[in-house]
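Engineer: Structural data only, the sequence is not supplied:
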């Protein structure tokens, strides 16, 4: 029984996009690893950008800095 966890930032991803991700990951598991789709579990976890960081800052701050540096 495959269990796949996908973590993304919470910023405008639609229900339809998440459904497509679940469908395509399930299809990939079936095609590549021959896993039964009925036993494949996918969880999408949405993380607030204040709770996701890299390069020593939050994603919120990183994106703010990017937008300020654009002409």
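Structural biologist: Received, thanks. If you're wondering where the values come from, they're calculated on a predicted model, not measured in any experiment. Numbering: from 1, shown residues only.

Engineer: For the rest of this, base every contact and every neighbour count on C-alpha atoms.
Structural biologist: Will do.

Engineer: Confirm residue 19 sits in a strand?
Structural biologist: No - going by DSSP: H, G, I helix; E, B strand; the rest coil, the assignment for residue 19 is helix, not a strand.

Engineer: That one: neighbouring residues, count only.
Structural biologist: 11 (other CA atoms under 10 Å).

Engineer: Below is an additional structure, to be compared with the one above:
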């Protein structure tokens, strides 16, 4: 049973974008690994932007 964890910053990812991520990721696992979509789990974690770092520095991005 595949378990895929997608982590994104909490910069206003829409429900439609999340739906597309889940659908597309599931299809990749089906196509590439020949896994059953009924037992493929995709979890999206939204992480506060201030909890990310890039190049040794806290990433503050363009949160609106």
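Structural biologist: Received the coordinates, thanks. Small disclaimer: the values here were computed from a predicted structure and weren't measured.

Engineer: can you give me the helices for structure 1?
Structural biologist: Using DSSP state H, the helices of structure 1 run over residues 15-33, 59-69.

Engineer: Tell me which of these sits nearest to residue 9 of structure 1.
Structural biologist: helix 59-69 (8.7 Å; CA to CA).

Engineer: circling back to that earlier point, how about JSON lines for the helices of structure 1, with distance to residue 4 of structure 1 added?
Structural biologist: Shown next, in JSON lines, are those (distance: least, CA to CA, whole Å):
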{"stretch": "helix 15-33", "distance to residue 4 of structure 1": "9"}
{"stretch": "helix 59-69", "distance to residue 4 of structure 1": "24"}
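
Engineer: Determine which of those approaches residue 50 of structure 1 most closely.
Structural biologist: helix 59-69 (5.6 Å).

Engineer: roughly how far out does that closest one sit from the chain middle?
Structural biologist: Helix 59-69 of structure 1 sits 20 Å away from the centroid of its parent chain (CA atoms, centre = their mean, to the nearest Å).

Engineer: Perfect, I'm done here.
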